[in-house]
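K.L.:
Whatever this is, show me its structure:
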Amino acid sequence: MRIERHQVDGARVAEAREDFVNRIGRQVHSYSRAGLMTTTEWQMISDSFLDYLGALSTTRPDLHCAEARAVLRDAAAAAAGAVSFAAYYPVDSFHVFLDYPNFGMSYDRERGRERDPHHRVTAGEWLDAFCLAIVCDQVSVHGEAFGWARQLMPGGPATPTLELVDGLLAYFFEDDGVPDGSTAPVADLQPGLRVLRALAAGDREAFDAALLALLRDEPQGTGPASLLPLVPIALAALAYRTHGWTPSVDTDYLPHALITGFETAGPRVRAFGRDPRPDALAALAAGPVHVGRTGPALPCSPENEARLERLTLEAVTAGEGRPLNARDLTGALRYQTYLLAARASECDDATDAVIATLRRGSQLGAAVFRAALAEPGTETEATIDGRALRFPARRDRDFGPALWQTALSFALITGSREDLEPLVLAGPTIAAEDRSPSASYRTALHDHLRGADPLPATERALKEAERIREGWLPAPAVLLSQLIGGDATGFDLALLDALEAHRDHHSVADRGTEPGAPLSLDVLALACHARRTRGWVTRVRSPYLPPRLLQAAGRT
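P.N.:
Purely as a prediction, here's the structure:
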């Protein structure tokens, strides 16, 4: 059976979509500056995300896209923030973080203060937040907050919403998993409880009938969020993830991505070539696989380009009475990454300007770490743009692991052994300890390049990558594992996964305008290194892998 969605106000849909990235950023920062963010503010933020998600569904009803996933996740996080404030503040500490606007708020325990009854959540707000938690698989994370918030709700006669609230709590947190009202006649249960009881009983036929009735009973609003009825979506998601039941009713009210948890076939390959997906192997065997690049071109204005080039030249030009300083080169290397992003974004292959930028960045990075390796009181030599230069020895905290990784990527892409040598000798922690989630990846890559056993660090890097929460892009540890393992096919499959992860990450919010969006330096570096050292010709085609750079790697 097909159920069509109701019509909503087109003006409100357009308003929800218009400049959402900047608008949600202004909203959360405005609330944070205005004073204490309470249940009210977090609920309004969640409502804004849900309106935008509903607006997205008007053109993409299945919501299978990275933008929708990020928006849903933050709608759930903000709604859980409202529940957490009601449950904990000011008697316990908690934290709320939104990936989309990159905004977080921490709340500390305030001794001697009592909860404000005005900051409780209503049964409807609790229910919406819990449904979002179901869809995002976050019930166990926020379970305690939901339990406390329910206990703090004002007393009074039972309502259909409260009955479903208690039924969900029983289903998730009581030993028998039986929702309240399970012994009452079906006709006497509120619609959501009928669905939940059928789900608890494993009765597929009753579940389908009850879910259909629930959808027909849903109120029809005029705002875009009303296109996404949270209770039916959550219950359908619960059925799919518990029993594998797909909704029998055909309707855009139940977006496939939300029901399945944005289910995909999973990674094409796992560490060291284990468990490659047969469909991925077949696609790769059939011919080149293309990964497109999303996001706008990021052209650099002639004025800004000239400014960055001038600043780079100043970094390698000694002033009167002032020697060259290796620390100035770190800024020059950053300028090259900006120029590289701008130049690479305008073409699917590497232009002469891109190649010149890569070469200069490689030389700058090598010069920094030559200065770090030099004995104090001595000088080191470096050649940049054909000019032989001398720098006093220096080891600065700015020469840290992240800069080392950037410099190494430039060197691996260009293939300059002269530039690679000081980086391998120095290692990522020559100037500063590495406490980042990429620490083991850097160690593994360094071990591989210097001929040490990279497997222990690679195993740690793989575990670290798995722990990276959504919204953050981990280092390509699986790709490195295929290179280390000598598996060319596994490398291609991991390359596809890494490039798609990079593309999806930068298709959310305004991340497409970040300097790292047009190219993944880490992935491109490993691809060039694999071509250069192992002779692998990848069957992956993408603007993220400029053919001219890979061809050059094959000739060295």
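
K.L.:
use CA for all of it now, contacts and neighbours both
P.N.:
OK.

K.L.:
Let's verify the most centrally placed residue in the chain: helix, strand, or coil?
P.N.:
Among the residues of the chain, the one closest to the centroid is G471, at 2.4 Å (Cα atoms, centre = their mean). Using DSSP: H, G, I helix; E, B strand; the rest coil, the structure places G471 in coil.

K.L.:
same check, this time on the one 4 residues further on
P.N.:
Following three-state DSSP, we place A475 in the coil state.

K.L.:
Tally up the residues packed near G400, please.
P.N.:
Counted with other Cα atoms under 10 Å, the neighbours of G400 add up to 19.

K.L.:
In this structure it contacts A432, no?
P.N.:
Yes. At 5.2 Å, G400 counts as touching A432 under the criterion of Cα atoms under 8 Å.

K.L.:
Could you pull out the strands in the chain for me?
P.N.:
Counting by DSSP state E, the chain has strands at residues 2-3, 94-98, 103-107, 250-251, 289-290, 379-384, 387-392, 540-541.

K.L.:
right, and L211 touches P232 too?
P.N.:
Yes. Using Cα under 8 Å, L211 makes contact with P232 at a distance of 6.7 Å.

K.L.:
Before we compare anything, build this one as well:
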Amino acid sequence: MELNKWEKAFGDNPSLENAQKLEHAQEEYNTTVGEGVSNNSKLGEDLGEEAARRHMLQQKEFEGAKEVDDPPLPETPNGLKRFDQLWRDKDGNLVIVEAKSPNGVLEWRQSNGRPDGTVMVKQGSIEYVRTILADMRERAFTRMPSRPGPCATYSSRPTRTFEVLQYSPSILTGLLRRNALVSIIPRHPFPTGNAEAGLAVLQQSAEGWIGRLEGRSTALGEALDTALTLAKAHCLMDPRGATFPTWDAWVNAMQVGSAVFAAATTTEGQVQCRIAHEDRMLQATGLQPYVTPGSWLTAFYLAVVCRERDRITALCQVPLSLLRENSPGFDEFEFAWIDTLQTYWLGGDGLGQKLVAAIDGTDPQAVRSGQEVVGKLLYPPMEMFHQIVRGDNDGFNRALAAALQWHREYWSEEERAVLVSGLVALGPLAMTCLAHDAGIPIDVESDYLPTVLVTRNWCGEFPT
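P.N.:
Just a heads-up that it's a prediction; the model follows:
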């Protein structure tokens, strides 16, 4: 409020100019709020609460929603470590509303729960929701109720308020599934009964392929397929990509993907590549059946996810003519898409025209590839990239949500639903990493999109 501003200014510097401005602000305050009404931050908070409440009532999307107030949300000192408002829509979904006083902004705070308290989380993000839930759980188990039972009040509080235990489990589940700022795209059902055994087999296989690369570098194609499968398989039980083994597997896959093109394009007899924590001397392979637009995109996406700028640059210097020469059966839009990404990264000319050519090339009448693969898997990253280039935050998040929905549709088919390849949406993940690094807020959450990979928490953990 202006009165707060000029009270502070006058306190810091009691000049005539500040005194006049303070007097003017006081007059405006008296006219607006009322003479004799104390000026404190509670007024701004109350205004924000009521404005948020009226805003919810006016939203068509939430028509028929009712505020959860029986029992009310727990009161805390200064309103910290709690949600401002909680609403239930007509379908039973829960909506979190963050109310702000005039000139208020979404703020950052230290996390609690997942991820651990070493990172900051922003109001409105799913990690902030998890943090508040963790705070509520702690209060539920550390404050002793004044009387037993699921509706216990707390003797340390003068008003009738209830903690998180009263909302479990339905409200806790709902809070993680729906809030006003984050869209959730669930992953298709996938069997987990043999997950540990399957990971062990994949780990052994990946180590085997990588271990024989120095003696047989033309095995890079099989090594890339196996390493990427292992990386995605880790995300079955670790969908956020929060553990070190998951990150290690993704880095290994990235290193193999880049090595495919380092070995294919080197003009020397050998090339040194770091793979799985070792520097390995690989033989020059030249063009091989696995050196294709598809493997280039996989290598590029992996390098983007791992934020490997030098490897991205090296990939963007792979001649498009080399890929054309080795891949005559591929659709033209795939070469146009690679050309777009190379132009973007290297700062070349004609980015817009190249992107338009790539997108237009995915028209069902123009492609030889399966139309479902093109429409649901190959095209969506292009539209996401389009929104990044435009700097359209909302447009990007709509494109991301659509990409993950199409990914889910494609991999939900019965014959595909048990394939590890569908556990992570690699192309959309890479575009989301680009968007995150460009400052675009990510308002979509999904197990197809490991959060910790997006937020680059593990980057720099070890030499790559």
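
K.L.:
Need the TM-score from the superposition.
P.N.:
After superposition, the two chains reach a TM-score (TM-score structural alignment, normalised by the length of structure 2) of 0.53; 268 aligned residues with a Cα RMSD of 2.8 Å.

K.L.:
returning to what we had before: intersection of neighbour lists for L211 and P232 of structure 1?
P.N.:
Residues touching both L211 of structure 1 and P232 by Cα atoms under 8 Å, 6 or more residues apart in numbering: G192.

K.L.:
Trace T489 of structure 1 over to structure 2, please.
P.N.:
Mapped onto structure 2 by TM-score structural alignment, T489 of structure 1 lines up with D394.

K.L.:
Neighbours of its match, how many?
P.N.:
Using other Cα under 10 Å: D394 of structure 2 sits among 14 other residues.

K.L.:
quick one: contacts for R293 of structure 1?
P.N.:
Taking Cα under 8 Å, 6+ apart, we find R293 of structure 1 in contact with R503, P518, S542, P543, Y544.

K.L.:
Show me what the third one aligns to in structure 2.
P.N.:
The criterion is TM-score structural alignment: under it, S542 of structure 1 has S446 as its aligned partner in structure 2.

K.L.:
cool, and the second one?
P.N.:
If you follow P518 of structure 1 across to structure 2 using TM-score structural alignment, you land on L423.

K.L.:
so that match touches D238, yeah?
P.N.:
No. With contact defined as Cα under 8 Å, L423 of structure 2 does not reach D238; the gap is 10.8 Å.

K.L.:
So the two - more neighbours on which side?
P.N.:
L423 (27 against 15).

K.L.:
got the contact list for the more buried one?
P.N.:
Contacts for L423 of structure 2 (Cα under 8 Å, 6+ apart) come out as R187, K232, A233, C235, L236, D447, Y448.

K.L.:
Can you tell me how far it is from V305 of structure 2?
P.N.:
16 Å (Cα to Cα, to the nearest Å).

K.L.:
Could you do G241 of structure 2 as well?
P.N.:
12 Å.

K.L.:
where do the contact lists of the two overlap?
P.N.:
By Cα under 8 Å, 6+ apart, the residues touching both G241 of structure 2 and V305 are L453.

K.L.:
what do we get in structure 1 for T218 of structure 2?
P.N.:
With TM-score structural alignment as the criterion, T218 of structure 2 pairs with R327.

K.L.:
unless I'm mixing things up, its match is touching D398, no?
P.N.:
Yes. Contact criterion Cα under 8 Å: R327 of structure 1 and D398 qualify, at 7.4 Å.

K.L.:
if I look at L94 of structure 2, how far off is A51 of structure 2?
P.N.:
Taking Cα to Cα, one finds L94 of structure 2 at 19 Å from A51 of structure 2.

K.L.:
Comparing R327 and D398 of structure 1, which residue is more hemmed in?
P.N.:
R327 (19 against 15).

K.L.:
Enumerate every residue touching the more buried one.
P.N.:
Contacts of R327 of structure 1 by Cα under 8 Å, 6+ apart are V368, R394, D396, D398, F399.

K.L.:
Can you flag which of the residues you listed belong to helices?
P.N.:
Mapping those onto helices (DSSP state H) picks out V368.

K.L.:
I'd like to know how many residues surround E381 of structure 1.
P.N.:
15.

K.L.:
And for the one 3 residues further on?
P.N.:
Counted with other Cα under 10 Å, the neighbours of I384 of structure 1 add up to 18.
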